[in-house]
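Enquirer: Quick check, what structure comes out for this input:
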Amino acid sequence: MDKSAKLTEILIAICALILIGGALSLARSVFAPVAFALFIIGIVWPFQKRLQSSLPTAMAVAISVVGTAAVILAFGSLIAWAFSRVVRSVISDATRLQGIYAQTADWLETHGIVLAGLWAEHFNIPWLLRLLPELTSRFNSTATFLFVVLIYVILGLLEVDDVARKLAAGDARAFGHLLLAGSARTAAKLRRFMLVRTLMSLMTGALVWAFVAAMGLDLALEWGVIAFVLNYIPVIGPLIATIFPTLFAMAQFASWQIALIVFVCLNLIQFLVGSYLEPRVSGNALSMSPFIVLFAVFFWTFLWGIAGAFIGVPIVIAILTICEQHPSSRWVADLLGAPGDRTDETRAPLGRNRT
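Expert: Reported below is the predicted structural model:
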């Protein structure tokens, strides 16, 4: 193949990726619930399969869906409880916070930084009046999104066995076996990803709670819960979980030295758990280039908002796992996936279920 033909193929591939990205963004209300549903099905399916061995399929699906809805509701309730407590604390202490803001603004003005104009321009009564309807709209759209996801989960759990049989017995049997092997391996990786992420999030939340309580910062339990929840969003979540308590410490203690101590220690906790313990617990099976993790979070957040932030890394895990299944695309997984040589298991023959 000459250079011009190869360059043409590369340009076509780039154009195709741009078109796919545009389609995913424009049709986010269609693709995002499907992606979330597939993610949930991959995690719930082993439990569903065990239930089907002793119960009718409809009853097993009902139990799986009710359990999934309960977990989502509990997770959402934790988020709402923690953030609402923080917001109520800020509102109840608004007078003192306004005084701290005025002192900070005066100090910054002496150094050539003017905040008063920015505050008056962006944080005023009309802005608050516009914010409340927007928050209500976001809540309604989130509830609708989760309802659609649950519908897809119900339909998907009912059809997993039928789809697997059709792929194994269809005319394109080789492709079917490849897709089945990739799907099974992807589901196993996603279950491991969620298990590791949950354990590390619990550890992060507990350490943040213990440290914040030892420092005497108010709402210690709430900050621990926020750190636990936001740790499910790589990169962005831990950053937010660090900045919020730091600002709160600065407001409560009126001391930038204490705020700096809180900021440094919280970052040490995030680094210890996220960069030291988590890679050793998850192993190479879930490791990716840090650049790819960061790109995945920002790219899918840009396409799908908060939903993309949560599911961006699992989507990349699925893509890399599928790429491992065929020699023509395995270089993508080798380039972007785990560092070092892959094990013999990863190089297993195509079509073999390696979970």
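Enquirer: Could you use CA atoms for every contact and neighbour count after this?
Expert: Will do.
Enquirer: burial of residue 5, as a residue count?
Expert: The number of residues packed near residue 5 is 10, by other Cα atoms under 10 Å.
Enquirer: State the distance from it to residue 11.
Expert: With distances defined as Cα to Cα, to the nearest Å, the gap from residue 5 to residue 11 amounts to 10 Å.
Enquirer: any idea how far residue 249 is from the closest residue to residue 36 other than its chain neighbours?
Expert: The spatial neighbour of residue 36 that comes closest, neighbours along the chain excluded (Cα to Cα, 6 or more residues apart in numbering), is residue 149 at 6.6 Å. From residue 149 over to residue 249 the distance is 38 Å, taken as Cα to Cα.
Enquirer: So if I had to pick from the two, which one is more boxed in?
Expert: More neighbours surround residue 249 than the other of residue 149 and residue 249, with 25 against 19 (other Cα under 10 Å).
Enquirer: Would you mark the buried spots in the one helix or strand that one maps to?
Expert: Here residue 249 sits within helix 236-253, counting by DSSP states H and E. Taking 16 or more other Cα atoms under 10 Å as the neighbour-count basis, helix 236-253 is seen to contain the buried residues 237-239, 241-243, 245-252.
Enquirer: and the helix or strand just after it, what does it pack onto?
Expert: Under the assignment DSSP H and E, the closest C-terminal helix or strand after helix 236-253 is helix 256-271. Contact partners of helix 256-271 among helices and strands, from 3 or more Cα pairs under 8 Å, 6 or more residues apart in numbering; DSSP states H and E: helix 173-215, helix 236-253.
Enquirer: for those, which one sits closest to residue 68?
Expert: Each of those was checked against residue 68 via Cα to Cα, and the shortest separation belongs to helix 173-215, namely 13.8 Å.
Enquirer: roughly how far apart are residue 278 and residue 231?
Expert: 12 Å.
Enquirer: Compare neighbour counts for the two and give me the winner.
Expert: When residue 278 and residue 231 are compared for neighbours, residue 231 comes out ahead with 26 against 18, by other Cα under 10 Å.
Enquirer: compare with the first, here's sequence two:
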Amino acid sequence: MRALLSLVTGVVVICALYFGRAVLIPIILAVLLSFLVAPFVDLLRRLKLGQVPSVILAVLVALSVLTAVGALIGAQVAQLASDLPRYQVAVERKIDAVQEKTVGRADAFLGKAATALKRISPNRQEEIRKSQENQTASPIDAPMPVEVHEPSPSPVELAQRFLSPIISPLETTGIVLVVAIFILLQREDLRDRLIRLFGSRDLHRATTAMDEAARRLSRYFLAQLGINMGVGIVISIGLAIIGVPGALLFGVLTGLLRFVPYVGTWIAALLAVIFATAVGPGWSMMIWTIVLFGVTDIVAGQIVEPMLYGHSTGLSPFAVIVAAVFWSWIWGPIGLVLSTPLTLCLVILGRHVDRLEFLDVLFGDRPALTPAENFYQRLLANDPDEALVQAESLLKERSLSAYYDEVALEGLRIAHQDVLRGVVTADQLKRINESAMDIIEGLEEVEDVVMAARPDEEPPASLEMSDREAGIFHEAPPAHFDAASEGHTSSVLCIAGRGVLDDLAATIAVQLFRKHGLGADLAPYERFSRTRFDEVDLTGVSLICVISFDAAESPPYLRNLLRRLHQRAGAADLIVGLVVPDSALEGEAVIRKTSAATSFKELVEACVAAARLQTTNGVSWEGLNPEEPVPVADSGKAPAVVPVLRGA
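Expert: Sure thing, here's the model as predicted:
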């Protein structure tokens, strides 16, 4: 019923937009004009001009600009029409040349085809000739020509015929200006009424949504207006240098048509190229016109626009195309121009209204999946290459340990939950392990360096993320610990849990330990199980890490393993990860002297701190000659046979 109700609501809204376009278009234009003029009104109010004079002056300036643009276009069109006889010879010459290369060749081809047909069927041609002679000689009455004479129109009809195309745009313009004036005069009151109507239950969300919509739309319109004016000026100057007549007209058209996403510039370019081809004495004018439009569009779209308002407007390219098609179908050419700002309003609405979140997912430029979800999805798809590309992109802003904590660890936790639910097949589990190992191996050469945090920098529109992703890009990166450079050299024995994904987590931990100057060795759980634990020699082991995703549930096997390790290596520092905060494992009496780490960052910090403490407290060697050189643990050897630093 909920889905059916949503479908019916969508159909009703679309029908209302289509049949009510005569009323809605002026109102929407007035709202968008108010967003464009609002910064100028605020500037005038800061100059102590007063609210009403500021609004009237700003609207008069906007009206003057629109009138000037319309007059300029009309003057340029009239001038081109008056100068058209001057280009008639060039146009006729180009037409003859084109006909000679196309129609002439076609006529020659058709002539050859006709000759071939005559050779094939000469009798058929004779039958056609006789049939035409019989029709001419037949007494059938030929149709008589008829002429229709309309009465001369009256002066009223003439005035209506000539003024109706002018009155309709003037009427729409007047409505837009009047509505825009009242919107600007009562902005605060209208905002409060909308909040009361739609968001009285959640004032914070409603206020945030309206402020974001106003800020982003004003920024978009001002930036787009400035860019379009600049592009129009460049096109006018360039066409004037090339020698294309009506350069100012094509510059203005380019600036206006750039409000149409993606295709607006090239519509103006097509008109200019056709005109340059027709009036130019050769083909060089056409070529230079194409080059001018191409270079200008690339510079404006790929360099200037990202510098002003980010890499996009907050909409995906797919959304821009679909919106252009939809709004042009609903409202015609005006809808095509308004498609981007209207869709942007819908996307902002979807970010703050739960039931409209699908609009943000479908049309927004934010990633549909979080980095952790994307990581897990790539593991399921057995595509480690794309996951490595994502990792390289994130590592430009984050350290390696931060990437492992916020992306890989969270993704593996999602996989662990799916394994517990029994939805992961054996084949999928195999692919997950293989792909994850490929990713870990691909990051072997990456150093775990601290990245410069930029908490005060506002991300561009294309990088705006949801609340659940914000921590990944705005938390301070972890400090970098290097035990080897400080002389704290120890070996860490990493024991993976019994879970199917624990080996992956332990492998990541070993890699991070070695990058921070600690020797590290990985041992599977089977070597420390109850039946084989007596075979293990833990002599000389000073740091032990037990890493398992089961640490959150605190299963019996994990508690028994920790108890056995305490009994056999009581002097060693024991660290357990990856513990979920406030889990049952943190309260176990058997590990009250054990450190608990919830992330790889905390795991590295705990091990480096333990290595420092062991070196500071002094060392004692069992079974060694104190006069011999102190051996250093080699990460390539088993810790059971290599002496390591041990707390006094």
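Enquirer: Could I get the TM-score for this pair?
Expert: Taking TM-score structural alignment, normalised by the length of the first structure as the basis, the two superposed chains have a TM-score of 0.76; 323 aligned residues with a Cα RMSD of 3.4 Å.
Enquirer: What range does whichever helix or strand residue 429 of the second structure is part of cover in the first structure?
Expert: Assigning secondary structure by DSSP H and E places residue 429 of the second structure in helix 426-442. For helix 426-442 of the second structure, there is no aligned range in the first structure, judged by TM-score structural alignment.
Enquirer: helices or strands up against that helix?
Expert: helix 371-380, helix 384-394, helix 502-515.
Enquirer: Of all these, which one comes closest to residue 219 of the second structure?
Expert: Closest among those, using Cα to Cα: helix 384-394, at 27.7 Å.
Enquirer: which residue numbers in the first structure go with the closest one?
Expert: So helix 384-394 of the second structure is aligned with nothing, judged by TM-score structural alignment.
Enquirer: Counting neighbours, which bits of that helix end up buried?
Expert: Counting neighbours by 16+ other Cα under 10 Å, helix 384-394 of the second structure gives 384, 387-388, 391-392, 394 as buried.
Enquirer: wait, which of these is closest to residue 333 of the second structure?
Expert: Nearest to residue 333 of the second structure, judged by Cα to Cα, of the buried residues of helix 384-394 of the second structure is residue 394 at 41.4 Å.
Enquirer: That closest one contacts residue 400, correct?
Expert: No. Here residue 394 of the second structure lies out of contact with residue 400, judged by Cα atoms under 8 Å, at a distance of 9.2 Å.
Enquirer: For the equivalent of residue 29 of the second structure over in the first structure, which three-state class applies?
Expert: In the superposition onto the first structure, residue 29 of the second structure corresponds to residue 36 when matched by TM-score structural alignment. Look at residue 36 of the first structure: counting by DSSP: H, G, I helix; E, B strand; the rest coil, its state is helix.
Enquirer: ok, now how distant is residue 36 of the first structure from residue 49 of the first structure?
Expert: 20 Å.
Enquirer: can you check residue 212 of the first structure too?
Expert: 43 Å.
Enquirer: who's more crowded, those two?
Expert: Taking neighbours as other Cα under 10 Å, residue 212 of the first structure and residue 49 compare with residue 212 leading, 22 against 18.
Enquirer: Can you name the residues that contact the more buried one?
Expert: For residue 212 of the first structure, the set of contacting residues under the criterion of Cα atoms under 8 Å, 6 or more residues apart in numbering consists of 218, 220, 223, 262.
Enquirer: What count of nearby residues applies to the aligned partner of residue 363 of the second structure in the first structure?
Expert: If you follow residue 363 of the second structure across to the first structure using TM-score structural alignment, you land on residue 336. The criterion is other Cα under 10 Å. On that basis, residue 336 of the first structure has 17 neighbouring residues.
Enquirer: Could you do residue 12 of the second structure as well?
Expert: Here the number of neighbours of residue 12 of the second structure (other Cα under 10 Å) works out to 12.
Enquirer: do you know how far it is from residue 19 of the second structure?
Expert: Counting by Cα to Cα, the gap from residue 12 of the second structure to residue 19 of the second structure is 11 Å.
Enquirer: how about the strands of the second structure, start to end?
Expert: Assignment of strands within the second structure using DSSP state E yields the ranges 491-496, 519-523, 543-547, 573-577, 595-597.
Enquirer: between those, which one is nearest to residue 82 of the second structure?
Expert: Nearest of those to residue 82 of the second structure, taken as Cα to Cα: strand 595-597 at 82.7 Å.
Enquirer: So which elements touch that closest one?
Expert: In terms of contacts (3+ Cα pairs under 8 Å, 6+ apart), strand 595-597 of the second structure is packed against strand 573-577, helix 600-616.
Enquirer: Please give me every residue in contact with residue 265 of the second structure.
Expert: Applying Cα under 8 Å, 6+ apart to residue 265 of the second structure gives the contacts 254, 257-258, 293, 297.
Enquirer: mapped onto the first structure, which of those residues hold?
Expert: Of the contacts of residue 265 of the second structure, the contacts whose aligned counterparts also meet in the first structure (both residues aligned by TM-score structural alignment, their matches' Cα atoms under 8 Å) are 254, 257-258, 297.
Enquirer: aligned partner of residue 216 of the first structure in the second structure?
Expert: Using TM-score structural alignment to pair residues, one finds that residue 216 of the first structure aligns to residue 243 in the second structure.
Enquirer: Any idea how many residues pack against that match?
Expert: 14.
Enquirer: Equivalent analysis for residue 86 of the first structure, please.
Expert: A total of 18 residues lie near residue 86 of the first structure under the criterion other Cα under 10 Å.
Enquirer: so how far is residue 169 of the second structure from whichever residue in the second structure pairs up with residue 305 of the first structure?
Expert: Taking TM-score structural alignment, the alignment pairs residue 305 of the first structure with residue 332 from the second structure. Between residue 332 of the second structure and residue 169 of the second structure the computed distance is 15 Å (Cα to Cα).
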